[in-house]
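**Student:** Generate a structure from the sequence data that follows.
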Amino acid sequence: MKLLRHGPVGQERPGLVDAEGIIRDLSSIVADIDPTAVTPEGLASIAAVDPATLPAMAADTRLGPCVGRPGKFICIGLNFADHAAESNMPIPEEPVVFMKATSALSGPNDPIIKPRGSTKLDWEVELAFVVGKECRYVDEAEAAAAIAGYCVCNDVSERAFQMQSSQWDKGKGCDSFGPLGPWLVTADEVGDTSDLHMWLEVNGHRYQDGSTQTMIFKPAFILAYLSRFFSLQPGDVVTTGTPPGVGLGQNPQVWLNEGDRVSLGIAGLGEQHQIVVSA
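**Tutor:** Take a look at the predicted model:
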C-alpha cells in the first residue's frame, strides 16, 4: 500500500493511492497515518478496505509528511561508502546517529525555508523507514519485521550550522529540513531495499545518482542497533544516509539559495519537488 496524508498544513487527513494512481481519503477508516495506523493491526485494517469505496481526492491536493506525530526523527550519517569518500571521512565502524527535531517535518512538495544566517544550505536524498512495532533490544530479524514501510526523505542540512563546534543537530533540525513522502510504502510492497535507485536534481542538474547498494548499514541492522540504546515506538522515523553528490562534495562547493528548485526520488517510493524560500 501507498499511504499518505493530504490537506492544509496542520489539518492533514489520511489517504492512500489506489491501483489507478487516484488519491483516496481514509478518514472513515483511521484518524490519521500516525503511530496507531502504522502498527500491524492498523495496517491490516486499512488493507481490508476496498479503495474503490473511498472518496477520491483532487490530484493536486497538497501532501503532508507521510506519517504524523512521530515521537522521534532519527538520522544516520555517513552511511554510504561513496558519500563517506566524497566527504573525506573514513567509513564508520558503527552507525553515526543524530536527531532532527520533529518540527523539521514538512510535506514532500512544501518549500525549503532557508534559515536566517544560512550560508551553506545543502541537500541529501535519503531512504527513510517508519517503525511499526515497539523495539527494545531486538535482533535483525525482529527489526526487519518491525519496519512498517519506507519513504523518501530530503535530509536538508545547513553545513555552516552543522560544522560549527561539530554540533550536527543545529544544522539538521531547522524548520522544513525534513520533507517526508510523498507516500509511506508498506514494507511488503517495497520488498528488497538493497538496490534502489536514488537521485536528486537542483535546477534540472542531476547531482545525486546513486543506489542503496552502497549503503554500509542496512535498515534492519540500523533498527536493531538503535534499539540497544533506546526503545523505538510505532511512528518513529529513521532516515538512513545519502549517496554521493551533495553540495558539500562538489568542487567548487554548491549551496542552495532562494528560488532554487530541488527534485528528488527513490525507485518505487515517489518523488519530491521543492523551492527554496527565505525565512
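**Student:** Could you use CA atoms for every contact and neighbour count after this?
**Tutor:** Will do.
**Student:** which secondary structure element contains the spatially most central residue of the chain?
**Tutor:** Centroid-nearest residue in the chain, with Cα atoms, centre = their mean: Cys153, separated by 2.6 Å. Using DSSP states H and E, Cys153 sits within strand 147-154.
**Student:** One more: Gln208?
**Tutor:** Assessed by DSSP H and E, Gln208 sits inside strand 205-211.
**Student:** Okay, the residue of the chain most remote from its centre and Asp155: tell me how far apart.
**Tutor:** Centroid-distance maximum for the chain: Thr53 at 29.6 Å, with Cα atoms, centre = their mean. Thr53 sits 36 Å away from Asp155, taking Cα to Cα, to the nearest Å as the criterion.
**Student:** Please give the structure of this sequence too, so both can be compared:
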Amino acid sequence: MKIVNYRLHQPFATDRVGIIVENKVIDMASASQQQLPVSPSDFFAMGQPAIEKAKEIATNNQHLQASYAFDRSQVTLGPPVPDPKKIICVGTNYADHVAEMGSELPQYPVLFSKFSNALIGPEDAIHKSTATGQLDYEVELALVIGKKASSVKKEQATSYIAGYTIGNDISARDLQKRTPQWLQGKSLDHTTPIGPWVVTADEVKQPGQLDIRSYVNGEERQSSNTRHFIFDIPSLISFISDLITLEPGDIILTGTPDGVGLAMDPPQFLQTGDKVRLEIEQIGEMEHHIVTKP
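**Tutor:** Predicted coordinates for the structure are as follows:
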C-alpha cells in the first residue's frame, strides 16, 4: 500500500492523507467516515492501527468510484510525513562512501538531525541558497516509524517500521565542513525531498536488498544496494532506540552510497537548472529541479 500526502488543485486546499489505488488517490478521512484523521502527520502518529484501517479501505474497490477518489492529475503530492517530531539521519553507512570521503569506518552509527523546514515533496523544486556554493545530492532509503520504540532488540526491530520511502539528503558541503557539527549544511530550507509515498513495510520484504540509484541531468552518479549497509536496519533501530525513544511518524534516513558530487574529480555540485532523479527498488522514483532560493 502506498500512503501519500496530497493537496487538491483548488483554492484553500490543505494537506490530506490518502492512498494510491489504481492510479487514484483515495482520501482516508472520507473513506473511513472520519475514523482516520485528515492530517498526514496525525495519521502516522496513530501508528499501526491507522495503517491497518487504511489496508481495509485499499481492498474495497467501491472506494474507487466515490467522490473522494481523485485522479493523480487533480492533486499535488507533498512529503508523506510533512511535520515529523524527529528526522534522524545516519552518516557514513556505506563502506564505499566512507572511502570516497576519506573517512574511517565508524565503530558506531554516525547520527545527526534535520528539521522539518528542510522537507519538501516529490513534486517540489529544491532551493539552492546563495549561502552555499557546494550543494550535493545523496539518495537514501528512509524509514517511517510505526509505533513507539525504546530499547528495541534487533530481532524485533523491523516490526516497528510503518513503511519505507525515498529521501535526498541534500548537503551544503561548504557549510557542513566548516564546523565539526554538520547541522548547518544539512537542514537548509526547502532542500530535502521525501517521497513520493510511504510503501508499507509488508510490501518490502527485504529492505536490506534494494537497488538504489541517483542521476544528475540523466547521468548516473550513484548505484548501489542496501546490502552494502555498514549498519543494517535492525541494528540502526536498536541502536537509536537505546538512546532516543522513537515515536510513530519519526523518519530515519539510513545513509547514502558512493558517487556523491564532492568525491568526483573535479567535484560536481548541483547548480540552478539541474535535474536530480532518485530511484529505489520496490519503492519508486522522484525527480526534482534545482532552483535559486526565492
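**Student:** Might you report the residue contacts of the residue nearest to the centre of the first structure?
**Tutor:** Contact analysis of Cys153 of the first structure by Cα atoms under 8 Å, 6 or more residues apart in numbering lists 125-128, 178-181, 239.
**Student:** And Thr36 of the first structure, by the same measure?
**Tutor:** Per Cα under 8 Å, 6+ apart, neighbours of Thr36 of the first structure: 42, 234-235.
**Student:** Equivalent analysis for Ile113 of the first structure, please.
**Tutor:** Residues near Ile113 of the first structure by Cα under 8 Å, 6+ apart: 175-177, 276-279.
**Student:** Need the three-state assignment for the aligned partner of Pro92 of the first structure in the second structure.
**Tutor:** Pro92 of the first structure maps onto Pro106 in the second structure, with residues paired by TM-score structural alignment. Classification of Pro106 of the second structure by DSSP: H, G, I helix; E, B strand; the rest coil places it in coil.
**Student:** and what of the one 5 residues further on?
**Tutor:** In terms of secondary structure, Leu111 of the second structure is strand; the call rests on three-state DSSP.
**Student:** show me what contacts the closest residue to it other than its chain neighbours?
**Tutor:** What sits nearest to Leu111 of the second structure in space, not counting adjacent residues and going by Cα to Cα, 6 or more residues apart in numbering, is Val90, at 4.8 Å. Residues in contact with Val90 of the second structure (Cα under 8 Å, 6+ apart) are 109-112, 252-255.
**Student:** What of Ala172 of the second structure?
**Tutor:** Going by Cα under 8 Å, 6+ apart, Ala172 of the second structure touches 132-136, 185-186.
**Student:** picking that back up, mind listing which of the contacts of Thr36 of the first structure are in helices?
**Tutor:** Gly42 (DSSP state H).
**Student:** how would you label Ala52 of the first structure: helix, strand or coil?
**Tutor:** Following three-state DSSP, the label given to Ala52 of the first structure is helix.
**Student:** mind listing what it touches?
**Tutor:** Contact analysis of Ala52 of the first structure by Cα under 8 Å, 6+ apart lists Asp18.
**Student:** which ones are touching Pro40 of the second structure?
**Tutor:** 4-5, 15-17, 80-82.
**Student:** one more time with 6 Å
**Tutor:** Applying Cα atoms under 6 Å, 6 or more residues apart in numbering to Pro40 of the second structure gives the contacts 5, 16-17, 81.
**Student:** Take these and map them onto the first structure. Which survive?
**Tutor:** Retained in the first structure: 17, 81, out of the contacts of Pro40 of the second structure (criterion both residues aligned by TM-score structural alignment, their matches' Cα atoms under 6 Å).
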